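Student: 3D, please:
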Amino acid sequence: MKIIDLNADLGEGMPHEQEILPLISSANICCGAHAGSPEITRATVISCLRLGIRIGAHPGYPDPEHFGRRSISELDLTPLEILSSLETQILSVPQARYIKPHGAFYTESSTMWQTDEEPCYTSWLLLQDILFSTQLPLLGLADTPHEINSKATSVKFIREGFIDRRYDNNHRLLPRSNPEAIIHDPQEAIDQALRLAETCDSLCVHGDNPNAPELLTKVRSALESGGYTIAPK
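Tutor: Got it, this is the predicted structure:
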């Protein structure tokens, strides 16, 4: 049997999240620091429990003005202050069965560094601390420091691919500053999903993508037609 997980970033206060819920098998729930609120987090957890959706914690840098997408080097916070925030965020979702970093935390912790003074190295260490303390599986970008970190901390690694983002020739996500970074065409999203499903455990559509419900509906249908069962792996 071929199994593939469909995940989305939720609990961020986006208007179409209720449309997304029936289409996914895992939800990366915002912990209220980069977006959303504690009330939205709790409501999203309850919705997922009712629908039998696997729950993951989706912590990000505490930078709501920029949706958690600024580099750690741009924040007026020490690494220890950021770590404290990340730990508190994860505790706000006690039902979490895995962790997926958000935004700049995801990007920087999955980027290889050249020196230990680089922001990505600091981010990687923060993620390592969290994985050591929680021992929760990591949903992250395959063949990157995310995978290295999961092995170093002896936690399960869930290989993630993105349905609505384009990759460069090195299989890195194109930065959002690139006008070609986001996939809007459903057929392109379907083609990418079918390709990624061969090597990934879970496929993501971002909850803040206004086309997310349409993309997920069509991608899920195509995956099921291709013989896949939609469920966590």
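Student: alpha carbons only for contacts and neighbour counts from here, please
Tutor: Will do.
Student: what's the helix or strand for I55?
Tutor: strand 54-58 (DSSP states H and E).
Student: what's in contact with the helix or strand following that strand?
Tutor: The element immediately downstream of strand 54-58 (helix or strand, assigned by DSSP H and E) is helix 79-91. In this structure, residues lying in contact with helix 79-91 by CA atoms under 8 Å, 6 or more residues apart in numbering are 31-33, 57-62, 96, 122, 126, 130.
Student: What of stretch 27-40?
Tutor: With CA under 8 Å, 6+ apart, stretch 27-40 has contacts from 7-13, 21, 41, 44-45, 48, 53-68, 85, 89-90, 92-93, 99-100.
Student: can you rerun that using 7 Å?
Tutor: 7-13, 41, 53-64, 67-68, 89-90, 92-93, 100 (CA atoms under 7 Å, 6 or more residues apart in numbering).
Student: Secondary structure class of P232, three-state.
Tutor: Of the three states, P232 takes coil under DSSP: H, G, I helix; E, B strand; the rest coil.
Student: Give me the distance between it and S47.
Tutor: According to CA to CA, to the nearest Å, P232 stands 17 Å off from S47.
Student: Show me which of the two is the more surrounded one.
Tutor: P232 (17 against 14; other CA atoms under 10 Å).
Student: compare with the first, here's sequence two:
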Amino acid sequence: MKIDLNCDLGEGIGNDEAIMPHITSANIACGFHAGDENIMQATVKLAKRYGVNIGAHPGWNDKQNFGRLEMNVPGEEVEAIVFKQINSLAQIAKAEGATLTHVKPHGALYNQAATDRRLADAIARAVKRFSAELILIGLAGSGLCEAGLEAGLKVASEGFPDRAYNPDGTLKSRSKPGAVIESPEDVAKNAVKLVGDGIMFGERRVFVDTLCLHGDNKRAAENAILLREVLTNNGIEIARL
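Tutor: Coordinates of the predicted model:
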């Protein structure tokens, strides 16, 4: 059994270098919800140094709320802003002798696309327009994964060991108590369960290809180290997408 470990980085939190050696894929903020060109360049260099996959992490243009405020934007505009962010990171990666492997939307954009097919289709179009070889990462079982598959993209189903789920398989809102799992031991335990049992999305059981750790979690580096150790001890191989 294999699993990819990804983390949302390049968001100016300051712990990227502590996390990077322990993951296999980095989702790098593209300047809209967080980050800037200098941070993107530094994060790409770090990922390249540690042999970590480089992916674009596009979000709403919403630095004030860290991209976690829901927005209602026409599909054509969504496609344009996602494409712009992918292209921005790709150009920086190219200058550093690296290429992108995947795209994973951020925050509210990601969560809205899980249930809003119009939005999911716009994201999939942007990814495919840039490169049909990119992997689209989406919430396991969600409309974003379905949109990616129907667009002819490679898709990776994602699970969140440091987040609580609703009964329908969507993520519990951060505004509710217990939405973020704080204990590294609980995060690692949850990771093993997600890999082994998958997620019930509605009435479907969906298995995950990649696990996400949030880089803005105050114990993100500790979570990454322990999670990798516990997964390996349970016979789960850590491997890039």
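Student: TM-score of the superposition?
Tutor: Put the two chains on top of each other and the TM-score (TM-score structural alignment, normalised by the length of structure 1) is 0.90; 221 aligned residues with a CA RMSD of 1.5 Å.
Student: Quick one: map A152 of structure 1 onto structure 2.
Tutor: Under the alignment (TM-score structural alignment), A152 of structure 1 pairs with E150 in structure 2.
Student: Show me where structure 1 has its strands.
Tutor: Under the criterion DSSP state E, structure 1 contains strands at 2-10, 26-30, 54-58, 138-141, 157-162, 202-205, 228-230.
Student: mind checking which of these is nearest E188 of structure 1?
Tutor: Of all the strands of structure 1, strand 157-162 sits nearest to E188 of structure 1, with 11.8 Å by CA to CA.
Student: What is the neighbour count of C200 of structure 1?
Tutor: Residues near C200 of structure 1, counting by other CA under 10 Å: 19.
Student: what's the counterpart of it in structure 2?
Tutor: In structure 2, C200 of structure 1 lands on V208 (TM-score structural alignment).
Student: my guess is its match meets A140, correct?
Tutor: Yes - between V208 of structure 2 and A140 there is a contact under CA atoms under 7 Å: 6.3 Å.
Student: For the most centrally placed residue in structure 1, which residues are in contact?
Tutor: The centre of structure 1 sits closest to K100, judged by CA atoms, centre = their mean, with a distance of 4.6 Å. Contacts of K100 of structure 1 were listed using CA under 7 Å, 6+ apart, and they are N28, G56, A57, H58, L138, L139, G140.
Student: contacting residues for the third one?
Tutor: Just to be clear, that refers to A57 of structure 1. Applying CA under 7 Å, 6+ apart, the residues contacting A57 of structure 1 are N28, I29, C30, C31, I90, V93, A96, Y98, I99, K100.
Student: for the fourth one, same thing?
Tutor: Residues near H58 of structure 1 by CA under 7 Å, 6+ apart: N28, I29, C30, C31, I99, K100, P101, H102.
Student: Stretch 151-159 of structure 1: end-to-end distance?
Tutor: 13 Å.
Student: What are the contacting residues of that stretch?
Tutor: 128, 131-132, 135-142, 147, 150, 200-202.
Student: And the furthest pair within these?
Tutor: Checking the contacts of stretch 151-159 of structure 1 with CA to CA, the most distant pair is F132 and C200, at 23.7 Å.
Student: Which parts of structure 2 are helices?
Tutor: 16-19, 37-49, 75-95, 107-115, 117-130, 143-150, 184-197, 220-233 (DSSP state H).
Student: From A164 of structure 2, how far out is M200 of structure 2?
Tutor: Note on M200 of structure 2: its distance to A164 of structure 2, by CA to CA, is 13 Å.
Student: swap that for I19 of structure 2, sorry
Tutor: Note on I19 of structure 2: its distance to A164 of structure 2, by CA to CA, is 22 Å.
Student: residue contacts, the residue in structure 1 that V103 of structure 2 lines up against?
Tutor: Correspondence of V103 of structure 2 to structure 1, assessed by TM-score structural alignment: I99. When contacts are counted by CA under 7 Å, 6+ apart, I99 of structure 1 touches G56, A57, H58, L136, P137, L138, L139.
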